[in-house]
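Engineer: test case, fold it:
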Amino acid sequence: MSVDLLRELAAVLPPEALVTDPDVLESHRRDQAGWALAGVPRVLVRPGSTTEVQAVLRVASAHRVPVVPRGAGSGLSGGANAVDGCIVLSLTRMNRILELDRRGLYAVVQPGVINGALKSAAAELGLWYAPDPASWEFSTLGGNLATNAGGLCCVKYGVTGDAVLGLEAVLADGSVVRTGGRMVKNVAGYDLTRLFVGSEGTLGIITEATLKLRPRPPRATTLVASFPTLVGAGAAVTEIMAELRPSLLELMDRTTVRAVEAARPMGLDVNAAALLLARSDAGGEQGVAESTRMAAICEAVGATFVAHSSDEAEGELLMGARRFAFPALERQGSTLLDDVGVPLSRIPDLLAEVERIAGQRGVLIGTFGHAGDGNMHPTIVFDPNDPDAVARARAAFDDILHAVLELGGTITGEHGVGSLKRPFIARQLGPETHRLHLTIKSAMDPLGILNPGKLL
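Structural biologist: Reported below is the predicted structural model:
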């Protein structure tokens, strides 16, 4: 069977698109979720066109062989992890920006285009592609689409799905579908575009996307505020969001601030319970007014230090502290990065629960994230060479997910379910909604070959 599989793939792909070298296969077994299990693939394919993706899926369907799609491998949930005997389908060769329309405010791209490459190309026309996951410099747009990735500016501009006008996707049997279009408003038929975005490669392989572009926003004003209590920081978040629409609203807890300051001294308040960073990109007097109002709100709810600046260099310095949060925690040991979301009013409760769990399990947990939309990243730090520490870290990870569901939240805000959080998806969705998901999956992938063991 495997000889026939390879022979048939070789017949429909150019030689450079078919890889069986064990070392290369090993490097394509998993994404960045070190805890998630990964199998051993039979072959790696690197199609260069939609037609070649179709051919691969027709062969896979004929042999009933699983297909695991993959971008840059920067995912954090095991969504791109191989299963034994599968075809790993890498989309990195499909890396062209096909169209960039300044007047129509859209771009047409292949899935292997790097997020940052689209940003740079758009900037040359005075435009901006808004979605900005932390991995924007190296993650592919196909991977961003598969997980419905977020980022720092989501609070104002939305997640990846909010920037998608239309898609081209290849189904399990090799047929091609197109959804949406190039228009801003389009309500004809079911919203299949939204169905594919965030489906983690379980319903089809996205081979082209039409994405919204925006005029480049004005220079931002940046605010930083320190709080003696988590409740105060949470109150600032809810008050700001009730009145304003910042372009960024980020939070770091004490553990994270101390990790950043230890690795890269910046004069941050290491005794504060939480540090809040906010931005307004309204521009001009309005931007200054919004920043001033955010500062007043922070002071009114108990901030011990508040500063804001329209100087771009100072703003980037402060943003650097936030972007360095995860690398700083990584320097203290192995990490298990979580990705959860709660209603804005429950952010203080989430932070308090994380502190309780850290104490109960005897682990270090630093929490940072996108406070403006309730999407936080509790990050467990542990010694991978200590079996007891590993066990306690795993238990803490599960504890956090249980706590989030009790708070009416979600087990993932932007990284996806993958295989890492699959045991929790049924509880979040509920039995009827979970059954509907399975029905849709069965209808679109009746042989169950598309990224099995992920999401559902």
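
Engineer: drop to CA atoms for contacts and neighbour counts, all remaining ones
Structural biologist: OK.

Engineer: next structured bit after the helix or strand harbouring residue 358?
Structural biologist: Using DSSP states H and E, the element containing residue 358 is helix 347-361. Beyond helix 347-361 in the direction of the C-terminus, DSSP H and E gives the next helix or strand as strand 364-370.

Engineer: pull out the buried residues from that next one.
Structural biologist: The neighbour-count check on strand 364-370 (16 or more other C-alpha atoms under 10 Å) flags 364, 365, 366, 367, 368, 369, 370 as buried.

Engineer: another sequence for comparison is provided below:
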Amino acid sequence: MDEHALAELTDVLPDGVVVTDPITMEKYRFDRSQDTGTGTPALVVRAEDAAQVQAAVRWAARHRVALVPRGAGSGLSGGSSAVDGGMVLSLERMRSVEVDADCQVAVVEPGAFNAEVKEAAAVHGLWYPPDPSSYEFCSIGGNIATNAGGLCCVKYGVTTDYVLGLDVVLADGTLVTLGGKRIKDVAGLSLMKLFIGSEGTLGVVTRAVLRLVPEQAARSTMVATFPTVDAAARAVVAMRRTMRPSMLELMDQASINAVEDHRPRGLDRSAGALLVAQSDAPGTARTEEVALMSATCEAEGATEVFVTDEAEEGEMFVEARRLAIPAIEAQAALMLEDVGAPVPLLPDLLAAIGEVAAAYDVRIPVIAHAGDGNTHPIVMYDPTDAESEKRALAAFREVMQRAIDLGGTITGEHGVGRMKKELLPAQLGPDVMALTRRVKDALDPEGILNPGAVL
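Structural biologist: All right, here's what the predicted structure looks like:
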């Protein structure tokens, strides 16, 4: 990095904001995916406000330096992996959360954790529904960048359904304000939606206005065990024909046993699959919905169905589902998918994943936001064994292709990042890819924003 160019930036930013020390920068190189293609940045900027973000972006544009926006680093697709010689623009210090209870919104900086927004909303009897399994340590900026979903999205939707406004710094350093606290607003083009799910390739979010809703009602939890994954998947399809639970999650036998090895929750290790479902319907409707869910599971061959109205007991099963990824992560290196398909094709998608695992001789435990048809096949491998890693990578790609073949998607909520972009053209096709590139070129003509991600 040219010292004179670097001095231009350090002269306009406070002490400690610009970092060039290799040891300090190391923790900003990788996201949770541990992308093997990650580069080494020339500098990290730990911005404290929107003006500092603007200064950093203007400097990067002037000197044609690649810029990778970064939140909490909890991403699973390499979307915030550093690039050689570039800048990592960390938003971790921008953490403010302000709740406007009258408007039922939270005005949030991008570094704030999802959990912090939930906590601030709860003080006012409100709720922020999007809830990735990593909600305790993932940032709102990252959630917006990938349009994150989570366990409640089957009924309550994903991040984009709760974003009313954004402040975004464009590739030339201009800050634009899109939307606001208004619930309904169709003035002009829907530009805000371009930035939700764009993974930092079109602009850098510095503030978000998030819609809140009244706190969730009491929940009843149903846990059903099945002899096979296929039986559990068929139960999901049957349930979704007539109802929309507030949660409908699946764990296969491998993920059940990984959780029991990691932090025992008393799950049935012999079960081929487990469904964790919840209803938050009002009054007696909740009892009726849970009874219908239970009957549906029994009709599809459930070996046991358990129902509880105790919040703490129900949360224990939900926590078991949330623990699945770290539990499997403790056993091996991972390549984590989040492929999806139309809900009626969930059994076919799970069967395809099993076929890929057998064909490439790799272990692929599966958890799923089953009610959405969104699965998380977790490809395991030994990083010290080149052949094991080679088979895992081939299986990783094949799982995405099989999802595409079913009319599905290579990513339901984690984003494309750098790890999945090879298969993006196969899903979108040449015309949509060309249109996507035109949008990218219009907003980032020099290509400095998160180069190598998505496209």
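
Engineer: re the thing from before, residues in contact with the helix holding residue 358 of structure 1?
Structural biologist: Counting by C-alpha atoms under 8 Å, 6 or more residues apart in numbering, the neighbours of helix 347-361 of structure 1 from elsewhere in the structure are 230-231, 233-234, 342, 364-365, 367, 371, 374, 378, 392-393, 395-396, 399-400, 403-404, 407.

Engineer: what's the helix ranked longest in structure 2 packed up against?
Structural biologist: Among all segments of structure 2 classified by DSSP state H, the helix with the greatest residue count is helix 386-405. In this structure, helix 386-405 of structure 2 packs against strand 333-336, helix 346-360, strand 374-381, helix 424-428, with contacts taken as 3 or more C-alpha pairs under 8 Å, 6 or more residues apart in numbering; DSSP states H and E.

Engineer: tell me the contacts of residue 394 of structure 2?
Structural biologist: Counting by C-alpha under 8 Å, 6+ apart, the residues that residue 394 of structure 2 touches are residue 360.

Engineer: and what of the one 5 residues further on?
Structural biologist: Residue 399 of structure 2 makes contact with 339, 352, 353, 356, according to C-alpha under 8 Å, 6+ apart.

Engineer: residue 28 of structure 2 too?
Structural biologist: Each residue near residue 28 of structure 2 by C-alpha under 8 Å, 6+ apart is listed here: 44, 73, 82, 88, 90.

Engineer: ok, back up a step: out of the contacts of helix 347-361 of structure 1, which are buried?
Structural biologist: Listed as buried from the contacts of helix 347-361 of structure 1 are 230-231, 233-234, 342, 364-365, 367, 371, 374, 378, 392-393, 396, 399-400, 403-404, 407; burial here means 16+ other C-alpha under 10 Å.

Engineer: give me the distance between the nearest residue to residue 378 of structure 1 once chain neighbours are set aside and residue 358 of structure 1.
Structural biologist: Spatially, and ignoring its direct neighbours in sequence, residue 378 of structure 1 is nearest to residue 367 (4.1 Å; C-alpha to C-alpha, 6 or more residues apart in numbering). In this view, residue 367 of structure 1 and residue 358 of structure 1 are 11 Å apart by C-alpha to C-alpha, to the nearest Å.

Engineer: and what of residue 456 of structure 1?
Structural biologist: As defined by C-alpha to C-alpha, residue 456 of structure 1 lies at a distance of 29 Å from residue 358 of structure 1.

Engineer: go on, residue 441 of structure 1?
Structural biologist: Remark: distance between residue 441 of structure 1 and residue 358 of structure 1 (C-alpha to C-alpha) = 37 Å.
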